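Undergrad: predicted model, plus sequence, below.
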Amino acid sequence: MSERESHEELPKKIEVEKIPHYIIMITRHAERLPSGELSPEGIAHAQARGENLKGVEVLKSYASDHPSGRAYETAENIGGIADIISPQTQECYRTRRVKDVQYNVIDPAILKEVKLLIEEATLKEIYSEHPKLAQLIESALSEDASGSLMKTNSQGEQMVDIEKLPKDIQRQVAPFRQKNQKVGFEKMLASPEAVKNMAIGLSHQLVGKGKILARYSQAREAKNKSPQKDVVININTHGLFTESLLKNAGIFVKPTGEEIHGLDNIDTDELGGYIQPGESIYLDIGASPNNIPERIPVMFGNERKVRGEVYLDRSKLEQLDQEYGANKKVE
């Protein structure tokens, strides 16, 4: 029998035992409707994330301590669907709130300017392209004798205060507002200080959670009970934190082999655009968190098509974390 013929008789599919990995997710919170609950799209995203995590051994979640609770609720929704039970409590792992991954790390003046830019672009689109919705807004304004539905725009002129419109109108405005977030995102990412502060805060959480995974791994090994399935930490934060991290510590390897260090703009066809509400990225720490790779592979969900490979530079993460510590000492 020839070598070729012997190969042809081998099974077409060979089952290979999967080695459990340690993974850190970074999730952008779902949007909240004017009525208070998370958007249906956000809930659907959380359900999909939770379904994908049903087979893991551990799922511990951490969420921004922003008072809106959007990040916390997003984490809870994901964890509730995954339904991973802690052997200590016999309940789902609880979500913990953490600092420095919300917008209080950014100059309030920039936040105000960004918010106005988004709202101005939203109203411009509505009044130029959606006359029925514009008419509803005008009708609400006509009944506002006190002028409470108006505020000052970035040019010092009067504009509609979207957040004070009737709730039913706000619901119709919400999709256009989300669509026009890009205008504000571009402004925010043009601020080196804002980008650096977001990257520092998120890096501090990532480095800290990496240490938690290392201690957990050592404890399991000491008991001769290594994990049989993936161990996952989910950090839930806000828009542009992931983008800021990639801008400071990301590496993009194109199919040609060309490398780009520092992803200045992910709003491209190659990278798939800004991280969307409810979307997660996944950092593959590997089989041993005590031996984290110098280039940490970044994986994306099925909804994002990336033409190339993305990594995080571990040394850059550690540098950013050191800056966090230095900043705290100054404070």
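TA: Happy to help now that I have it.
Undergrad: when you work out contacts or count neighbours from here on, use the C-alpha atoms and nothing else.
TA: Fine.
Undergrad: check which helices and strands the helix ranked longest in the chain is in contact with.
TA: Criterion DSSP state H: the longest helix present in the chain is helix 192-222. On a contact count with 3 or more C-alpha pairs under 8 Å, 6 or more residues apart in numbering; DSSP states H and E, helix 192-222 meets helix 181-189, helix 241-249, helix 314-330.
Undergrad: list the buried residues of it.
TA: By 16 or more other C-alpha atoms under 10 Å, the buried positions in helix 192-222 come out as 194-207, 209-210, 213-214, 216-218.
Undergrad: okay, pairing it with this:
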Amino acid sequence: MNNTEFQAARNRPGVERQSFKKRLSDAKFLLILFAPAMVFYILFEYLPMFGLVIAFKDYNAFKGVWASEWVGFKYFSYFFQNPDFLVLLKNTLLLGFYSILFGFPAPILLALLMNELRSIFFKRFVQTVSYLPHFISNVIMVSMIIMFLSPTSGMINQIVQWFGGDPIYFLSKPEYFRTIYVTSGIWQGVGWGTIIYLAALSSIDPHLYEAAEIDGAGRWKKMWHITLPGIVPVMFILLILNVGSLMSTSFEKVYLLYNPLVYSTADIFSTYTYRVGLLQGNFSYSTAIGMFNGITSFLLLYAANFAAKKIKQVSLW
């Protein structure tokens, strides 16, 4: 049988069905492991998307979704004309942007520094200590922040007073909120992000370092010309994901940290949606806000993926 006949045989429907069934049979254990995750996403991610229709209706819980009056883009128009829209958009984008600007390079730098450590014991100690905050819940994390920044007994204000300054009410001043949110986020996530980069570093061929040493390259040059290029694909993938979640600033942390005194810099789409949706019962309006937020996140993810594909030929799809 020549190559043409072989390809024709492979393309027969029966052969395709048999091949597909064989692949399913070979992957049956992987499919069983995947099944719980698939069920979870179907039940809690995809089926609830049916509720997006109430963004285009004047939803009444007693009438139900279909019997409620259809109002089209009324709530979207109302949201865009709301004076709070620009404030919410600015706060959401800035919190996400600052988290990426300062938080994204932090685990890369820590991973590079840990990769240069020669003491295995010290390296493991630093890695363990750095990623422990990741496992602390946002409630405990915010409680710790409030304790540290307390104007009466907080450690930070005690240092300020030790240098002769007056206590600062950090959590009641809008100008400090973004700094508190971003720095605490770096502290909480830098160690966990480092694990990903250390795993990527372990895949770099050690012969490249040996060849560089023979050529007289020092640690700095090896880091710059071998280590960094070796983790660039991982960096781009994580950057794409971070850009995609730029509009999805952590609701729990902001909600626990903010108060009416700092709404001007702390109020974001998710907290505003919570207030108008659950507290005020305006479900159609809050759904419209959430839908706008989700569509914007998708567009950002698509744009970041397209840019990464053009620049470095690395993308999610």
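TA: Sure thing, it's come through. The model shown is predicted, which means the values in this text are computed figures rather than measured ones.
Undergrad: now what about the TM-score between them?
TA: Their TM-score after superposition, calculated using TM-score structural alignment, normalised by the length of structure 2, is reported as 0.22; 130 aligned residues with a C-alpha RMSD of 6.9 Å.
Undergrad: hang on, the earlier thing: which of the helices and strands packed on helix 192-222 of structure 1 sits most buried?
TA: Ranked by mean neighbour count, these are led by helix 241-249 with a mean of 24 (mean count of other C-alpha atoms under 10 Å).
Undergrad: what's downstream of that helix, the next helix or strand?
TA: strand 250-253 (DSSP states H and E).
Undergrad: only the buried residues of that next one, if you could.
TA: So for strand 250-253 of structure 1, counting by 16+ other C-alpha under 10 Å, buried means 250-252.
Undergrad: thinking again about what came up before, got the angle between the longest helix of structure 1 and helix 241-249?
TA: Here helix 192-222 of structure 1 runs at an angle of 90 degrees relative to helix 241-249 (axes from the mean of the first three to the mean of the last three C-alpha atoms, to 10 degrees).
Undergrad: so residue 134 of structure 1 makes contact with residue 124?
TA: No: using C-alpha atoms under 8 Å, residue 134 of structure 1 makes no contact with residue 124, being 9.7 Å away.
Undergrad: the two - which one has more neighbours?
TA: residue 134 (19 against 13; other C-alpha atoms under 10 Å).
Undergrad: show me the contact partners of the helix or strand where residue 24 of structure 2 lies.
TA: Residue 24 of structure 2 is part of helix 13-26 when elements are defined by DSSP H and E. Under the contact criterion C-alpha atoms under 8 Å, 6 or more residues apart in numbering, helix 13-26 of structure 2 has outside partners 9-10.
Undergrad: next SSE downstream of that helix?
TA: helix 28-41.
Undergrad: by contact count, what packs against the helix or strand following that following helix?
TA: The element immediately downstream of helix 28-41 of structure 2 (helix or strand, assigned by DSSP H and E) is strand 57-60. When contacts are defined as 3+ C-alpha pairs under 8 Å, 6+ apart, strand 57-60 of structure 2 sits against strand 64-70, helix 283-312.
Undergrad: deepest-packed of these, please.
TA: For these, the highest mean count by mean count of other C-alpha under 10 Å goes to helix 283-312, at a mean of 18.
Undergrad: distance from the chain centre to that helix, please.
TA: 13 Å (C-alpha atoms, centre = their mean, to the nearest Å).
Undergrad: residue boundaries of the helices in the stretch 101-250 of structure 2?
TA: 105-115, 120-131, 138-148, 155-162, 174-201, 206-214, 219-222, 228-244 (DSSP state H, counting those that start in this stretch).
Undergrad: so which residues make contact with the second one?
TA: Think helix 120-131 of structure 2. Under C-alpha under 8 Å, 6+ apart, the answer for helix 120-131 of structure 2 is 114, 117, 187-192.
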